[in-house]
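1. Quick check, what structure comes out for this input:
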Amino acid sequence: MHMDPVLPTMVGTIFLVLMVGGLLKFMGQPQIIAYLLAGVLIGPHGLALISDADLVHRLGALGVVLLLFFVGMEVVPEKLRERWRIPVIGTVLQVVFSFLPVAAIGLMYDWSWARIALLTFVICLSSSAVVIRLLQDRNELSTGFGQDMLGVLLVQDLLVVPMLIIIGLFGGQQVDMHSLSLQLIGVVLMGGLLVWIFSGRQMKLPFGEHIRKDHEIQVFTALAICFGLALLTGFLELSTALGAFIAGMLVSAARETQWVHHKLEPFRVVFVALFFLAVGMSVDLDFVIKHWWQVSLVVIAVFVVGTVVNGLILRGLGYQWRESFYGGTVLAQIGEFSFVLAAVGLQAAIITDTGYQLALSVISLSLLLGPIWINLGRASFRPVIDDA
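-> This next block holds a predicted model:
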């Protein structure tokens, strides 16, 4: 009897995730770390159980879309309206104060301003996938603190488009007017949807009563809403995750949509796990071992500087010391969109192949160690998170 060669790999991967996940659960660590470590083990630089890393990356990208769709459903527009100050001002200050140490190092080593700008942008973006999942697991996402962190992540994601344009200009690339036009249309359209959602009006889905009575149609309706708007923002050359996030907010504003979360939860678990497996697979162990000293120093600097900078900003914006530095640890790791910025920097010849591999290693290890750093921060500062 013929057996699909993919089946042993799939079974081995699932059992590896179960074993690593069970061990880490016993140690009190989040499941995310299990996915990341399993990805390192099964990837091309580990046991090489999976050779088609591109396929896993694509499936993982779907996981991010579903994750942010669920996050959008949990957003409370009233809280974000009341708490715009910290996400907007805090993110702007984060970019400014991150630029200062990078510029100081860059001038010391005679870096170009293009490289300084690129590295500033890379370290400014926090991981929506890691932060949101951890806050959800701790039931902190619906609190005032969680809504502020969510707002910061949303503003960071919106800044990706101008960051990409700036990197392209620094690299001597001409701005594609067609792409820029599509992006401007997308910003206006998505901005209009956000304004409508934040106005407090409630939407009613067409044929909502009939959908509510048919369980199979519910699944495909929810997927159509999620991926449909993600496809639209992708066509407009914005982040597909941004479209999914706004789709979740639209569903949350609609009537009779309580079934969405229940129907899509299994999809979210599988695809989010694939995303973190893909991140783990991207870690080049040979490069990390060969350059362990440089990689370690940069990772430590990212966590320490990110925690201090974000903690001081949150303190200056009104948080207590404990919550401020806990927030600093939450935002300290580098986000998944930084992979995109690093790739564009390589294409624009702002960084070399070695610099690109260093960036990939630091970003991947930052995501891998991020949950541990956040747990250490929470244990050290013992913040009191309320629902305010």
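
2. okay, CA-based contacts and neighbour counts for the rest of this
-> Will do.

3. and the helix or strand containing Ser338, what does it pack onto?
-> Following DSSP states H and E, one finds Ser338 within helix 337-347. For helix 337-347, the packing partners by 3 or more CA pairs under 8 Å, 6 or more residues apart in numbering; DSSP states H and E come out as helix 113-124, helix 160-170, helix 353-381.

4. measure the residue nearest the centre of the chain to Asp353 for me?
-> By CA atoms, centre = their mean, the chain has its centre lying nearest to Ser128, at 3.0 Å. Ser128 is 27 Å from Asp353, where distance means CA to CA, to the nearest Å.

5. Now show me the structure for the sequence below, then we'll compare the two:
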Amino acid sequence: MNEAVFQSFFLIFTGAAIIASLAIYGRQPLLVAYIALGALIGPYGLGWVQDVHLLSEISEIGIIFLLFLLGLDLQPQSLMTALRKVTVVTLISSALFAAAGYLIAHLFGFNSTECLIIGAAMMFSSTIIGIKLLPTTILHHRHIGNMMIGLLLMQDFLAIFVLLVLLSGEGGQINVMQIGFTLLALPLLILFAWAFVRWVLLKLIAKFDRMGEYIFLLAIGWCMGLSELAEVVGLSREIGAFLAGITLASSPISQHIALTLKPLRDFFLIMFFFSLGAGFNLGLLPEIALASVALGGTMLILKPAIFRFLLGRQSEKKVLAWDIGFRLGQISEFSLLIAYVAFNASLISVQASHLIQAAAILTFLLSSYIVIFNFPNPIAVSERLRRN
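-> Modelled structure (predicted):
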């Protein structure tokens, strides 16, 4: 094994074990500890881990597994019901968040294109934090779980559309033909996935369901295979993974597959949060500190309030509406991807890209604190709130 790779893994996971232990004793959330570790030993901190780009690419597998497992927990009928309930709320809230992001960016002197992209990045909430801090019993069996999943999925679809627009850009030019081709590819991919699962995978599972190692391999192969196919046809690997999970949800051993893959998912998610902290250039912080605090702070206040109002108008109970609002009160990992893609396409400056990243990290940290100390979650520091 390459010595640098082994050294990086040693520093990440040994460091994560140490800092996680300190965080638990200090009653701090683990997500915060992983991000702090990345900032501390990454290239802009002590510099012990240098190749953050490679680690970031590896850690994206965790997001793919997260969406695959999310799909495994959803029956298609339940998904359609949830999406029907949240479509209007998602569209209105996303427009309001985008408008607020645009206005704040404009106040700090960014140009129109940068303001549009910064606004677009504010529309979404974090699937990773939202689902990771939601107890499994609530996720699977409660109305709040269905509502949150529906909201996050609708936001993910919007995020993917935004990414399609940005990925079609070369030097600031948008390729409308490429966008149209990609949108056409989505229903074709869904049809292929459904047919392949029905006529191939389910038959293999039924025949060899007692061979645990084979089922484990088959599940990973299907997840990765459809993810890569989605990338080839112009969609994202994340949506391919989600479709792979949904199409397998009807299998009688879908929950067995989900339980088997959860440790693998957590392994890569630790790397994701580490690379998030390590990839931030601390040298640019003085230039964007005020703007990032204004942007992130506004989202932390605005998102719970807007979700509370819109869900309340939709006849949801007040307590439930506030619960969902605070759980979705952060910016999304998709926002980080939007910043990366837009910067590479020369649509935004490095300052605008880091503004999105700084605001996202700020909301990740503070939103995690809010949920962990006030709402039921699997890693709560209080026994009263801890739910698995």
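
6. Would you check how far apart the residue nearest to the centre of the first structure and Ser324 of the first structure are?
-> Ser128 of the first structure is 18 Å from Ser324 of the first structure, by CA to CA.

7. again with Leu55 of the first structure
-> Remark: distance between Leu55 of the first structure and Ser324 of the first structure (CA to CA) = 39 Å.

8. between those two, who's got more neighbours?
-> Ser324 (25 against 13; other CA atoms under 10 Å).

9. Under the alignment, what does that one map to in the second structure?
-> By TM-score structural alignment, Ser324 of the first structure lines up with Ala321 in the second structure.

10. try Val309 of the first structure
-> Under the alignment (TM-score structural alignment), Val309 of the first structure pairs with Ile306 in the second structure.

11. now do Leu367 of the first structure
-> Structural alignment (TM-score structural alignment) places Leu367 of the first structure against Phe364 in the second structure.

12. Is there a neighbour count for its match? I'd like the number.
-> Neighbours of Phe364 of the second structure using other CA under 10 Å come to 24.

13. correct me, but it touches Glu333?
-> No - counting by CA atoms under 8 Å, Phe364 of the second structure stays clear of Glu333, with 9.3 Å between them.

14. residues in contact with Lys262 of the second structure?
-> For Lys262 of the second structure, the contacting residues are Leu69, by CA atoms under 8 Å, 6 or more residues apart in numbering.

15. State the helix or strand in which it lies.
-> When secondary structure is defined by DSSP H and E, Lys262 of the second structure falls within helix 254-278.

16. residue contacts, the residue nearest to the centre of the first structure?
-> Contact partners of Ser128 of the first structure, counting by CA under 8 Å, 6+ apart, are 153, 335-336.

17. how does it look with 10 Å?
-> Neighbouring residues of Ser128 of the first structure by CA atoms under 10 Å, 6 or more residues apart in numbering: 64, 67-68, 71, 134, 149-150, 152-154, 156-157, 241, 331, 334-337.

18. roughly how far apart are it and Ile334 of the first structure?
-> From Ser128 of the first structure to Ile334 of the first structure the distance is 10 Å (CA to CA).

19. what does Glu265 of the first structure give?
-> 26 Å.

20. do the same with Leu153 of the first structure
-> 12 Å.

21. neighbour count winner among the two?
-> Neighbour comparison, Leu153 of the first structure and Ile334: the larger count goes to Ile334, with 27 against 23 (by other CA under 10 Å).

22. Map the more buried one onto the second structure.
-> Here Ile334 of the first structure is matched to Ile331 in the second structure, going by TM-score structural alignment.

23. same question, Ile246 of the first structure
-> By TM-score structural alignment, Ile246 of the first structure lines up with Leu243.

24. name the element its match belongs to?
-> With DSSP H and E as the criterion, Leu243 of the second structure is inside helix 237-248.

25. Report the angle between that helix and helix 254-278.
-> Computed by axes from the mean of the first three to the mean of the last three CA atoms, to 10 degrees, the angle separating helix 237-248 of the second structure from helix 254-278 equals 170 degrees.

26. what's the mean distance for the strand or helix carrying Val130 of the first structure versus the second structure?
-> Secondary structure assigned from DSSP H and E places Val130 of the first structure in helix 128-137. On superposition with the second structure, the mean distance recorded for helix 128-137 of the first structure (mean CA distance after the TM-score superposition for the first structure) is 1.7 Å.

27. Quick check: which helices or strands does whichever helix or strand comes after that helix pack against?
-> Remark: after helix 128-137 of the first structure, the chain's next helix or strand is helix 144-158, criterion DSSP H and E. If contacts are counted by 3 or more CA pairs under 10 Å, 6 or more residues apart in numbering; DSSP states H and E, helix 144-158 of the first structure sits against helix 53-74, helix 77-82, helix 85-108, helix 128-137, helix 240-253, helix 321-330.

28. could the ones you listed be laid out in CSV, adding distance to Ser361 of the first structure?
-> Below are those laid out as CSV (distance: least, CA to CA, whole Å):
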stretch, distance to Ser361 of the first structure
helix 53-74, 16
helix 77-82, 34
helix 85-108, 18
helix 128-137, 17
helix 240-253, 23
helix 321-330, 20
